[in-house]
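> Sharing a sequence plus its predicted fold:
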Amino acid sequence: MLLARNYIYANNESLWCKAGLLHSDISVSNLMISEDNQGFLIDLDLAIKEQRDGIWGAQAKIGTRAFMAIGALYGEEHSFMSDLESFFWVLFWICIHCERPDKSRVVPNFEEWNYLPTETLAEIKKGMTYEEGDFLRIAEDYFTPYFKTLVPWVNRLRRTVFPNDRRWKKADLKLYSSKKILHNARNDPVC
């Protein structure tokens, strides 16, 4: 499954680097894994051209609420960094909700993410990710046993996506190198 996530990450990088498109709705529902374990993005309905004059017809806050980047929840302009942060939230969500590849569970504390006001959700996400100890406690408490071995790897990704325990303030192309974290996790014998 990590192999597929790494491929999906690269797929999004290609979408942005080669086509200049931002997916804008990275979510569990828009990531697919084929039988040969290849991952790909689907549903480009909300995709936007990065080099544009304004957002034609799109609302400022677009995407699937639970997976939106903190800045997107505040209504800030969407960037490739927003899509990458959304990948972090998808991985976090999977680790909490999937008991194994074919069985999921409902976790009430996180189900409400789909219904909270966007600014409230942004504050919750900041509170979870800005302090490493808080994040590790939440991960240890909520990751399913199936994904518990990924806690250190997801935390490494958190440190990259939230440099200095804060959300990014300016675009950083080096953030795409965070896909190496997923690649290394795939090769970890403990995982």
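Perfect, thanks for sending it. All of these numbers come straight from a predicted model, not from anything done at the bench.

> When you work out contacts or count neighbours from here on, use the C-alpha atoms and nothing else.
Noted.

> how about the strands of the protein, start to end?
Per DSSP state E, the chain carries strands over the ranges 21-22, 31-33, 39-41, 48-49, 98-100, 103-104.

> Mean neighbour count, the ones you listed: which tops it?
Highest mean neighbour count of the strands of the chain: strand 21-22, a mean of 22 (counted as mean count of other Cα atoms under 10 Å).

> mind listing the helices for the protein?
Counting by DSSP state H, the chain has helices at residues 2-19, 70-73, 80-97, 108-111, 118-129, 132-142, 151-161, 179-186.

> Any chance of a markdown table for those, columns mean neighbour count and distance to residue 39?
Output for these, formatted as a markdown table (neighbours: other Cα atoms under 10 Å; distance: least, Cα to Cα, whole Å):
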| stretch | mean neighbour count | distance to residue 39 |
| --- | --- | --- |
| helix 2-19 | 18 | 5 |
| helix 70-73 | 23 | 24 |
| helix 80-97 | 23 | 13 |
| helix 108-111 | 10 | 25 |
| helix 118-129 | 17 | 26 |
| helix 132-142 | 16 | 24 |
| helix 151-161 | 20 | 19 |
| helix 179-186 | 17 | 13 |
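
> hold the first one in mind and look at this next one:
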Amino acid sequence: MQERPPAPNRRGRLTAEREREILDATFDLVAEVGYEQATLDEVARRTRASTATLYRRWENKPRLVITAMQARQYPPLPPVDTGDLRGDLVALARLMPPPHPAGAPTLGIWQAVLADPQLAQALREVLLAPYLDALRAILDRHVERGTIRPDNPALGHAETFLLGTFFVEKLFTGTEADADQLIAAVDALLLPALTAGGRPARPGA
């Protein structure tokens, strides 16, 4: 049965320490029982919080779980600018979320993403957004520098390529692609597509 959010209340915001306590408890619960079996009621019980507090801060279970994963697993993304298109894409590939050991919470989450639109949206907006933002910044910078033609159709598919490479490996083998697999795909497919046609002609050339 789907959990329904209670009516909102006007209590104050959680402290950073309290948020971390709830996120840690959420991560541990999903690791223990799996994403499908984890409930906000149980998180509330373990942390002596109200479900109203959880819904007010994180809106729903998918966003809470993805935020808990982000807090536990992934540090803030540093700036990526090596001065070279391939160097930037390789650096980003090495920053992508690493593969997880068997039994980690993400294993159940990847399966649930296919059936839960809210979870898929939370995954993109909370966990993957920094990587997509970094990719867009890289592409925009190299268009400005003339490395990529502004009319190159590959620009519209680069995000799908990056995420597709990351997740297709999961569907085929049960594990996420590691950095070396992403870099190999970048070299074989994405980089040639982005640089196809050479540099754009300068005005008046």
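Nice, I can see it. These numbers were taken from a predicted model, which means no experiment stands behind them.

> And the TM-score between them?
Remark: TM-score between the superposed chains equals 0.29 [TM-score structural alignment, normalised by the length of the first structure]; 91 aligned residues with a Cα RMSD of 5.0 Å.

> Including distance to residue 11 of the first structure, could the strands of the first structure go into TSV?
Shown next, in TSV, are the strands of the first structure (distance: least, Cα to Cα, whole Å):
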stretch	distance to residue 11 of the first structure
strand 21-22	12
strand 31-33	11
strand 39-41	6
strand 48-49	16
strand 98-100	23
strand 103-104	25
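
> Tell me which of those strands lies nearest to residue 151 of the first structure.
Closest approach to residue 151 of the first structure among these (Cα to Cα): strand 98-100, 14.1 Å.

> circling back: reformat the helices of the first structure into TSV and put distance to residue 40 of the first structure next to each item.
Below are the helices of the first structure laid out as TSV (distance: least, Cα to Cα, whole Å):
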stretch	distance to residue 40 of the first structure
helix 2-19	5
helix 70-73	23
helix 80-97	13
helix 108-111	25
helix 118-129	26
helix 132-142	26
helix 151-161	20
helix 179-186	15
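
> mind checking which of these is nearest residue 41 of the first structure?
helix 2-19 (6.6 Å).

> Which other helices and strands does the closest one contact?
With contacts defined as 3 or more Cα pairs under 8 Å, 6 or more residues apart in numbering; DSSP states H and E, helix 2-19 of the first structure has these neighbours: strand 21-22, strand 39-41, helix 80-97, helix 179-186.

> packing partners for the first one?
Based on contacts counted as 3+ Cα pairs under 8 Å, 6+ apart, the elements that strand 21-22 of the first structure packs against are helix 2-19, strand 48-49.

> sorry, back to before: for residue 31 of the first structure, which of the helices of the first structure is the nearest?
Closest among the helices of the first structure, using Cα to Cα: helix 2-19, at 7.5 Å.

> Between helix 80-97 and that closest one, find me the angle.
Counting by axes from the mean of the first three to the mean of the last three Cα atoms, to 10 degrees, helix 2-19 of the first structure lies at 160 degrees to helix 80-97.

> okay, the angle between helix 2-19 of the first structure and helix 179-186?
160 degrees.

> what sits up against helix 2-19 of the first structure?
Identification of contacts with helix 2-19 of the first structure by Cα atoms under 8 Å, 6 or more residues apart in numbering yields 21-23, 31, 33, 37-41, 80, 84, 87, 176, 179-180, 182-183, 185-186.

> still on that earlier bit, now render the helices and strands packed on strand 21-22 of the first structure as JSON lines, adding distance to residue 158 of the first structure.
Formatted as JSON lines, these follow (distance: least, Cα to Cα, whole Å):
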{"stretch": "helix 2-19", "distance to residue 158 of the first structure": "15"}
{"stretch": "strand 48-49", "distance to residue 158 of the first structure": "26"}
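
> among those, which is nearest residue 98 of the first structure?
Of all those, helix 2-19 sits nearest to residue 98 of the first structure, with 13.7 Å by Cα to Cα.

> what sits against residue 185 of the second structure?
residue 165.

> now it, what's its secondary structure?
Of the three states, residue 185 of the second structure takes helix under DSSP: H, G, I helix; E, B strand; the rest coil.

> Any idea how far apart the tips of stretch 90-110 of the second structure sit?
24 Å (Cα to Cα, to the nearest Å).

> And stretch 110-129 of the first structure, by the same measure?
15 Å.

> Can you show me the helices along the second structure?
Under DSSP H, the second structure gives helices at 16-33, 40-47, 51-58, 61-73, 85-95, 106-113, 117-122, 129-145, 158-173, 179-185, 191-194.

> by how many degrees do the second one and helix 61-73 diverge?
Between helix 40-47 of the second structure and helix 61-73, the angle comes out at 40 degrees (the same axes, to 10 degrees).

> Could you do the third one as well?
Direction vectors for helix 51-58 of the second structure and helix 61-73, defined by the same axes, to 10 degrees, enclose an angle of 70 degrees.

> list the buried ones in helix 51-58 of the second structure?
51, 52, 53, 54, 55, 56 (16 or more other Cα atoms under 10 Å).

> Adding distance to residue 118 of the second structure, write these out as CSV.
Converted to CSV, these look like this (distance: Cα to Cα, whole Å):
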residue, distance to residue 118 of the second structure
51, 18
52, 19
53, 19
54, 16
55, 14
56, 16
